[in-house]
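**Q** Sequence first, then the predicted structure:
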Amino acid sequence: MFGVMLLTLIAERPAEVCGTRWEQDVDLTGAGTIAVGNTRTIVYDRSLPKGQRNKVVEKDSKTKNGRRVLPLPKPLQAALVTLRACQASEKLVAGEAYEDSGYVVVDELGRPFKTDKLRREAHRLMAEAGVRKVRLYDARHACLSWMANNGVPDTAVSAWAGHSDLSFTKRVYVHPDPQSLKAGSDKLGALLAS
């Protein structure tokens, strides 16, 4: 589950995390990359009988920029190698009961997660770790803010997020941190002292 949680921490949307497929999207060789673009999300369908109205929809990203290939940070690449090996062991143990769905985020029987299951698992892990419960989307905001506040060029932050509008990324996702505000204070202090 560690590799799955790291996927949420590199600013992928929950539906993108759930839509990630081993063969089509993940390259663990060489430098390692992950293609982002396939999504698995839950939609409400009134035409279905009560109790069955939530259904999974799989689709491409909303925009051309939403389809992107990101280099895997080394810790995530290592965690995904471990996750793949763990899933291979689970497949052997489960035998014919294993559903070889091809998705990265699956349960011990190979069944793909829905976004609500991903959220529940993340909240369970947060509770076990004794940390404050946050939305998975907050991890996306935190990652993009961290990148922007630590010298990653704005255009790279926007491209990493899958946005075509740089101003949208900065306005909605990038939040100043105390160190950035302190740097502003220091600059103003120098100006006012002169």
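**A** Received it, and whenever you're ready, just let me know what you need.
**Q** going forward, measure contacts between C-alpha atoms and count neighbours the same way
**A** Will do.
**Q** where do the strands sit along the chain?
**A** Ranges of strands within the chain are 26-27, 33-36, 39-44, 54-59, 68-71, based on DSSP state E.
**Q** quick one, which of those is nearest to G184?
**A** When the strands of the chain are ranked by distance to G184, counting by CA to CA, first place goes to strand 68-71 at 31.2 Å.
**Q** Any buried residues in the closest one, and which?
**A** For strand 68-71, burial by neighbour count (16 or more other CA atoms under 10 Å) applies to R68, V69, L70.
**Q** K55 versus the last one, what's the distance?
**A** It stands for L70. As defined by CA to CA, to the nearest Å, L70 lies at a distance of 29 Å from K55.
**Q** ok, now S47?
**A** S47 is 11 Å from K55, where distance means CA to CA.
**Q** Tell me the one of the buried residues of strand 68-71 nearest T8?
**A** Distance to T8 across the buried residues of strand 68-71 (CA to CA) is lowest for L70, with 13.5 Å.
**Q** Break down this protein into its helices, ranges please.
**A** Counting by DSSP state H, the chain has helices at residues 2-8, 14-19, 22-25, 74-94, 115-129, 136-149, 154-161, 166-168, 178-193.
**Q** List just the one of the strands of the chain that sits closest to G130.
**A** Nearest of the strands of the chain (CA to CA): strand 39-44, 28.2 Å.
**Q** ok, and for that closest one, which residues are buried?
**A** Buried residues in strand 39-44 (16+ other CA under 10 Å): T39, R40, T41.
**Q** now it, how far from the chain's geometric center?
**A** Centroid separation for strand 39-44 versus its chain: 15 Å, with CA atoms, centre = their mean, to the nearest Å.
**Q** ok, and what's touching that strand?
**A** Here strand 39-44 makes contact (CA atoms under 8 Å, 6 or more residues apart in numbering) with 15-20, 53-61, 114-115.
**Q** Now list the buried members of these.
**A** A15, E16, V17, C18, G19, T20, S61, K114, T115.
**Q** Distance to A94 added to the strands of the chain, as JSON lines?
**A** Below are the strands of the chain laid out as JSON lines (distance: least, CA to CA, whole Å):
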{"stretch": "strand 26-27", "distance to A94": "24"}
{"stretch": "strand 33-36", "distance to A94": "28"}
{"stretch": "strand 39-44", "distance to A94": "24"}
{"stretch": "strand 54-59", "distance to A94": "24"}
{"stretch": "strand 68-71", "distance to A94": "33"}
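**Q** among those, which is nearest C86?
**A** The nearest among the strands of the chain, by CA to CA, is strand 26-27 at 16.1 Å.
**Q** residues in contact with the closest one?
**A** For strand 26-27, contacts defined as CA under 8 Å, 6+ apart pick out T20, G32, T33, I34, A35.
**Q** Put this next to the first one:
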Amino acid sequence: MPRGKKSGRAVSGDGSIRKKKVVKRNGKEYTYWEGRYTSGFDPETGKQKQHSISGKTQAEVAQKLREITAEIGQGIFQEACKLTVGQWMTVWEQDYLNDVKPKTIESYRRQIKLHIVPALGGARLEKLTSPMIQHFYNSCSKEGLSPKSVKNIHGVLHKALQQAVAIGYLRNNPSDACTLPRVERKELKPLDDDAIRRFLEAVEGHPFETLYLVTLFTGMRQGEVLGLTWDCVDFESGSLLISKQLQYITGENNHRVYQLASTKNGKLRKIVPADFVMDLLRKQWSRQAEWRLRAGPAWEDSGLVFTNELGEHLVPFTVYKKFKKLVREIGLPESRFHDLRHSYAVAAIRSGDDIKTVQGNLGHATAAFTLDVYGHVTDQMKRDSADRMQKFIRSISGQ
């Protein structure tokens, strides 16, 4: 390899390859190839910065060496990151999640603390490989974590590693090549017409009657309906602006801190519900005005549509628990609060709303996603259409 004429030192980017043998404890020989290169001089010591790479074959190492020395020659070479996976995860969650919702950050931190760091935290970031990550995912499944949980863990790790790629700590994302367990979508269980009738009867006079009915006939998510504020209710135009949701994060001493955050996809949407819904909201406005007068100085002016009698936000778990009690009483113990949203979507499609309108009202990212979720409804509508056509054919053919 060429040497600097005056100093006799290796030129920056210079490289060499050699074959190496290691004798294991069982006496077997393991052979591999090692490439060595320099990337300049340490400004403090004046000594060469020497590095090594390894591979199973001479050709593999030669290819890696060509890529690295080319980067050195072009001035775009970055030294390998010396952080461990655990150290990088800490840096990532502290410095690179500024535009992420607090509730999401809390979820990320939980995945990192409970799963990622215990399994991979001690490994060097630059030494992390796809097989190592795949083994980790497989272990999670064997320990009983659901496919959805494994997918969530992968989502956090993949984002963190992708950021490491973006800033040059990694050449590629080793989690890209991993396979995940298949997540099977849970069967939707919207309320049918009879169940909705029974629900309407059971909820009459309930403290959360208006809340439940507005949810059922608008399809809003629980956080969205609990985070609905009066400035987003336009009685004149008969419309609602869905712009935020009520969320909580766990603070000190496991104390829950509630706050208003942006919607799930971060986008605003305007819906025009049935007059029935707007009438319910007018009654809620009057009811809340009475509460305000009764509470006096104790009233908290949260601006929320659904509050307790002091103007404070409702607790999501309480709303859910009361809902479960109601549906058990009418023989639907498996129904979830989110099924009110599904019930709205199915009813809207069956009533003749086009998929694009349903998508917009639900706040889905695409109409394709709405079709994917509620495709079984459109299939039923096609069968109904076929039945109607069959009746028409019989009527004109005399059969």
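**A** That came through, no problem. These numbers were taken from a predicted model, which means no experiment stands behind them.
**Q** Superposing both, give me the TM-score.
**A** After superposition, the two chains reach a TM-score of 0.81 (TM-score structural alignment, normalised by the length of the first structure), with 183 aligned residues with a CA RMSD of 2.7 Å.
**Q** rewinding a little: let me have the buried residues of strand 68-71 of the first structure in JSON lines, adding distance to H141 of the first structure as columns.
**A** Output for the buried residues of strand 68-71 of the first structure, formatted as JSON lines (distance: CA to CA, whole Å):
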{"residue": "R68", "distance to H141 of the first structure": "18"}
{"residue": "V69", "distance to H141 of the first structure": "19"}
{"residue": "L70", "distance to H141 of the first structure": "17"}
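**Q** before we move on, the earlier item: please work out which of the helices of the first structure is packed deepest.
**A** helix 14-19 (a mean of 26; mean count of other CA atoms under 10 Å).
**Q** Quick one: name whatever helix or strand follows the helix or strand hosting G155 of the second structure.
**A** Element membership of G155 of the second structure [criterion: DSSP states H and E] is helix 147-166. Sequence-wise, the next helix or strand downstream of helix 147-166 of the second structure (DSSP H and E) is helix 193-203.
**Q** and for that next one, what span of the first structure is it aligned with?
**A** Aligned using TM-score structural alignment, helix 193-203 of the second structure spans no residues in the first structure.
**Q** Now do that helix: which elements does it pack against?
**A** Using 3 or more CA pairs under 8 Å, 6 or more residues apart in numbering; DSSP states H and E, the elements in contact with helix 193-203 of the second structure are helix 316-329.
**Q** switch to 10 Å and redo it
**A** helix 209-216, helix 316-329, helix 339-350 (3 or more CA pairs under 10 Å, 6 or more residues apart in numbering; DSSP states H and E).
**Q** The last one vs the first structure, average distance?
**A** Relative to the matching residues in the first structure, helix 339-350 of the second structure has an average distance of 1.2 Å after the fit, by mean CA distance after the TM-score superposition for the first structure.
**Q** The first structure: matching residues for that helix?
**A** Against the first structure, helix 339-350 of the second structure falls on residues 138-149 (TM-score structural alignment).
**Q** Can you give the contact residues for that stretch?
**A** 5-14, 137, 150, 152-158, 160-161, 169-170, 172-181 (CA atoms under 10 Å, 6 or more residues apart in numbering).
**Q** buried residues in stretch 327-336 of the second structure?
**A** Result for stretch 327-336 of the second structure [16+ other CA under 10 Å]: buried residues V327, S335, R336.
**Q** May I see those residues arranged in TSV, with distance to E290 of the second structure as well?
**A** What follows is these, written out as TSV (distance: CA to CA, whole Å):
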residue	distance to E290 of the second structure
V327	30
S335	33
R336	32
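**Q** Can you tell me which of these is nearest D95 of the second structure?
**A** The shortest approach to D95 of the second structure among these belongs to R336, at 37.1 Å (CA to CA).
**Q** That closest one touches V319, doesn't it?
**A** No. In this structure, R336 of the second structure is not within contact of V319 by CA atoms under 10 Å, at 11.4 Å.
**Q** S54 of the second structure -> the first structure?
**A** S54 of the second structure maps onto no residue in the first structure, with residues paired by TM-score structural alignment.
**Q** shouldn't V358 of the second structure be in contact with H364?
**A** Yes. Contact criterion CA under 10 Å: V358 of the second structure and H364 qualify, at 8.7 Å.
**Q** Go through the second structure and flag its longest strand.
**A** If you go by DSSP E, the second structure has its longest strand at strand 29-41.
**Q** residue range for it in the first structure?
**A** By TM-score structural alignment, strand 29-41 of the second structure lines up with nothing in the first structure.
**Q** likewise stretch 274-287 of the second structure?
**A** With TM-score structural alignment applied, stretch 274-287 of the second structure matches the range 73-86 in the first structure.
**Q** Work out the gap between the matching stretch and the centre of the chain.
**A** 15 Å.
**Q** same thing with stretch 123-131 of the first structure?
**A** On CA atoms, centre = their mean, the centre of stretch 123-131 of the first structure falls 18 Å from that of its chain.
**Q** same thing with stretch 154-161 of the second structure?
**A** In terms of CA atoms, centre = their mean, the centre of stretch 154-161 of the second structure is found 11 Å from the chain centre.
**Q** what comes up buried for it?
**A** Quick answer for stretch 154-161 of the second structure (16+ other CA under 10 Å): H154, V156, L157, H158, A160, L161.
**Q** out of these, who's nearest H135 of the second structure?
**A** For those, the nearest to H135 of the second structure is H154 (12.3 Å; CA to CA).
**Q** how near is that closest one to K264 of the second structure?
**A** In this view, H154 of the second structure and K264 of the second structure are 20 Å apart by CA to CA.
**Q** ok, now E236 of the second structure?
**A** From E236 of the second structure across to K264 of the second structure, the span is 27 Å (CA to CA).
**Q** ditto for L314 of the second structure
**A** From L314 of the second structure over to K264 of the second structure (counting by CA to CA), the distance is 19 Å.
**Q** Over to E224 of the second structure?
**A** In terms of CA to CA, E224 of the second structure sits 9 Å off from K264 of the second structure.
**Q** pretty sure I330 of the second structure is touching F323, no?
**A** No. In terms of CA under 10 Å, I330 of the second structure does not count as a neighbour of F323; the distance is 11.1 Å.
**Q** Spit out the residues that contact the two alike.
**A** Counting by CA under 10 Å, 6+ apart, nothing touches both I330 of the second structure and F323.
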